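Student: next input, structure requested:
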Amino acid sequence: MTTTARSWSEIFGEPDRLSIDPEFAELRREESLRRVRLPYGEPAWLVTRYEDAKVVLGDPRFSRAAANGRDEPRTRYHVGSPGSLLRHDPPEHSRLRRLVAKAFTARRVEGLRPRAQQIADQLIDRMMAQGPPAELVEDFALPLPITVICELLGVPVEDRVDFRLWSDAFLSTTRFTPEQVTEYVGRMREYMAGLIAEHREEPRDDLIGALVTARDEQDRLSEEELLAMSEGILVAGHETTASQIPNFVYTLLTHPEQLAAVRADPGLIPQAVEELMRYVPLGGGAGSARYALEDVELGGVTVRAGEPVVVALQSANRDESIYADPDTLDLHRREASHVGFGHGPHHCLGAQLARMELQVALGALVQRLPGLRFAGTEQDIVWKTGTATRGPARLPITWDRP
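Tutor: Predicted coordinates for the structure are as follows:
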């Protein structure tokens, strides 16, 4: 067992497109835990195995709230607001989550599906009218989830250029300097505070309006919690899906037999989304740190009270003890559920919304753009750098004209 912390970049290097570093497989076989140092914060234990990941993410002996006041291990300069959902444990976390959870239930999300489908169809109508090629990210992958979350939350979609920049800063690892991150995150906070003030002056039937009511009339959250939750939902509500749409398209285009299966059977799309969530490594590093509240035996190693642990979800989703041939994309896979949306109390609040949007996006692209393929070669794809989420920044596509 390695007890001396090594830097993340020393072990894994920079993420390469959507590939998984083979070092993860070696760690799963040979070391249950590894001491690492992320770009920011104190050293931590790194978890790479599926079952260990579920323990860290779901066991109350591991705490997110204990990170408050600590220099927690992280890949980004920005640590987030103390009012954020991600910085609380139950019961405080449960109190905050209940205030917004009803907006993201399976039933409520299904009610949003027709609107999401309408947006997707309108975007594809525009692409088809202009004719191929098109740029998937700007023409489709970004506007679809941004429009949905803006309408749900109560944010003017025409302001997306501004809050897209602020979101990029929020998620920056090296793309922006610490000073720029502080500036842009501050601008986003001022913008959200202004929207909250507008909702107070003119009450509206949207999620910000519901949170304002919970703050002002029911005293169920603080002003800082109101602001932090609004910011968090805006960023998380579009960024993951906007990244995963081009990631999924890229993955299917580079696995033509799986793409052919989806084309032949559109009913396979929900299962395809689950397998793609398992297979595609959205993050390049590790998730938010959890701190052991007591000594815990994990994978044969004693994690001492007060020590932080970080989870590599991309590794847990490729654990060969859980998945047969885990490095193969198999859209018919029926094994254990993935941890692409996390696990435990902090399981992604918007998982159902993301699933629905990804299903709508894949269905619309595959069914309405016959012969969907790369425009040019893979070398024409521009990949994101310096940010917490992986994927194409530009993905030119083309298709067969009718």
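
Student: going forward, measure contacts between C-alpha atoms and count neighbours the same way
Tutor: Noted.

Student: so which helix or strand takes in the residue nearest the centre of the chain?
Tutor: Residue closest to the mean C-alpha point of the chain, counted by C-alpha atoms, centre = their mean, is residue 240 at 3.8 Å. Assigned by DSSP states H and E, residue 240 belongs to helix 223-253.

Student: what residues sit buried inside that helix?
Tutor: Neighbour counts over helix 223-253 (16 or more other C-alpha atoms under 10 Å) mark 223, 225-253 as buried.

Student: which SS class is residue 35?
Tutor: Of the three states, residue 35 takes strand under DSSP: H, G, I helix; E, B strand; the rest coil.

Student: from residue 132, how far out is it?
Tutor: Counting by C-alpha to C-alpha, to the nearest Å, the gap between residue 35 and residue 132 amounts to 49 Å.

Student: again, but for residue 247
Tutor: Taking C-alpha to C-alpha, one finds residue 247 at 20 Å from residue 132.

Student: repeat that for residue 256.
Tutor: 20 Å.

Student: these two: which has the busier surroundings?
Tutor: residue 132 (16 against 12; other C-alpha atoms under 10 Å).

Student: all strands of the protein, in order?
Tutor: Using DSSP state E, the strands of the chain run over 6-7, 33-37, 44-47, 62-63, 134-135, 290-292, 296-298, 301-303, 308-311, 373-374, 382-383, 392-394, 396-398.

Student: redo the ones you listed as a markdown table? Include mean neighbour count and distance to residue 276.
Tutor: Formatted as a markdown table, the strands of the chain follow (neighbours: other C-alpha atoms under 10 Å; distance: least, C-alpha to C-alpha, whole Å):
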| stretch | mean neighbour count | distance to residue 276 |
| --- | --- | --- |
| strand 6-7 | 16 | 29 |
| strand 33-37 | 23 | 26 |
| strand 44-47 | 26 | 22 |
| strand 62-63 | 24 | 28 |
| strand 134-135 | 20 | 21 |
| strand 290-292 | 24 | 26 |
| strand 296-298 | 14 | 28 |
| strand 301-303 | 15 | 32 |
| strand 308-311 | 28 | 19 |
| strand 373-374 | 21 | 18 |
| strand 382-383 | 14 | 19 |
| strand 392-394 | 18 | 16 |
| strand 396-398 | 21 | 20 |
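
Student: this one as well, want them side by side:
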Amino acid sequence: MHRRTRTGDDAWLVTGHDDVRRLLDGDRLGRAHINPGEAARSNESALFGGPLGNYATEKSDHRRMRSLLQPHFSPRAMRAFRHRVDALTSGLLADLAQQSQPADLNAHLALLLPILVICELLGVPYEDREQFRAWTHAAADIRHRTRSEQGLTDLFTYGQQLVAGKRARPART
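Tutor: Alright, predicted model coming up:
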């Protein structure tokens, strides 16, 4: 079904399970674009709104990242991490119970839990997590492209600092 995105670009809406599965399993979809300036955008987010990455190296970059990350996301590793996700969820639900009624499940759980889980996986120190969350929200901003680009830049810069710190002090979490 032909549609237009929020930014007015042409788009296709695919809803049938078999069609979606075929697209996801095939080579036609990706995050990069051969000419990013002419690519359709769904919104103004630098992170989610349009193309991201290098078109020429997207497949090899994906394979490399997958091979690096796969051991950390194995079924065994995820089972071991489950208790931590349960604890994070319980903490957020306890905080939610303290909110005035009606409480906003989206703001107090759905948006926060994935960021907290990512912080745990990356080893983001507790004192940096509020700033990490702010950068993540900025990067995902679907209305303000400049804010989104700055948030993505801040996250990338922080990630580089985090990696450098872990390389300098590998035993530290």
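
Student: columns distance to residue 73 of the first structure on top of the strands of the first structure, output as CSV?
Tutor: Converted to CSV, those look like this (distance: least, C-alpha to C-alpha, whole Å):
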stretch, distance to residue 73 of the first structure
strand 6-7, 11
strand 33-37, 7
strand 44-47, 7
strand 62-63, 14
strand 134-135, 36
strand 290-292, 9
strand 296-298, 19
strand 301-303, 15
strand 308-311, 8
strand 373-374, 38
strand 382-383, 26
strand 392-394, 26
strand 396-398, 36
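
Student: wait, which of those strands is closest to residue 165 of the first structure?
Tutor: strand 392-394 (13.2 Å; C-alpha to C-alpha).

Student: which part of the second structure matches that closest one?
Tutor: Here strand 392-394 of the first structure fails to align to any part of the second structure, judged by TM-score structural alignment.

Student: contacts for that strand next, please.
Tutor: 135-138, 243, 246-247, 381-384 (C-alpha atoms under 8 Å, 6 or more residues apart in numbering).

Student: can you check stretch 145-154 of the second structure too?
Tutor: 44-47, 134-142.

Student: the first structure: matching residues for that stretch?
Tutor: Counting by TM-score structural alignment, stretch 145-154 of the second structure sits on residues 178-187 of the first structure.

Student: where along the stretch 1-150 of the first structure do the helices fall?
Tutor: Counting by DSSP state H, counting those that start in this stretch, the stretch 1-150 of the first structure has helices at residues 8-12, 23-30, 50-58, 92-101, 106-130, 136, 143-153.

Student: relative to residue 290 of the first structure, which of those helices is closest?
Tutor: Going by C-alpha to C-alpha, the one of the helices of the stretch 1-150 of the first structure nearest residue 290 of the first structure is helix 50-58, 7.1 Å.

Student: which residues in the second structure does the closest one match up with?
Tutor: Using TM-score structural alignment, helix 50-58 of the first structure pairs with 17-25 in the second structure.

Student: what's the mean distance for the matching stretch versus the first structure?
Tutor: Here the mean offset of stretch 17-25 of the second structure against the first structure after fitting is 1.6 Å, by mean C-alpha distance after the TM-score superposition for the first structure.

Student: what's near enough to touch the nearest residue to residue 3 of the second structure once chain neighbours are set aside?
Tutor: Nearest residue to residue 3 of the second structure, sequence neighbours excluded (C-alpha to C-alpha, 6 or more residues apart in numbering): residue 11, at 5.1 Å. By C-alpha under 8 Å, 6+ apart, the contact list for residue 11 of the second structure reads 2-5, 40.

Student: just flag the most distant two among those residues.
Tutor: 2 and 40 (13.1 Å).

Student: need the residues touching each of the two.
Tutor: 10-11.

Student: that older thread, could you dump the contacts of residue 11 of the second structure into a markdown table and include distance to residue 165 of the second structure?
Tutor: Output for these, formatted as a markdown table (distance: C-alpha to C-alpha, whole Å):
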| residue | distance to residue 165 of the second structure |
| --- | --- |
| 2 | 48 |
| 3 | 46 |
| 4 | 44 |
| 5 | 41 |
| 40 | 38 |
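
Student: between these, which is closest to residue 22 of the second structure?
Tutor: So of the contacts of residue 11 of the second structure, ranked by how close each gets to residue 22 of the second structure (C-alpha to C-alpha), first place is residue 2, at 17.9 Å.

Student: can you tell me the closest non-neighbouring residue to the closest one?
Tutor: Spatially, and ignoring its direct neighbours in sequence, residue 2 of the second structure is nearest to residue 12 (4.6 Å; C-alpha to C-alpha, 6+ apart).

Student: can you give me the neighbour number for the closest residue to residue 119 of the first structure other than its chain neighbours?
Tutor: Of all residues not flanking residue 119 of the first structure in the chain, residue 144 sits nearest, at 6.3 Å (C-alpha to C-alpha, 6+ apart). Counted with other C-alpha under 10 Å, the neighbours of residue 144 of the first structure add up to 28.
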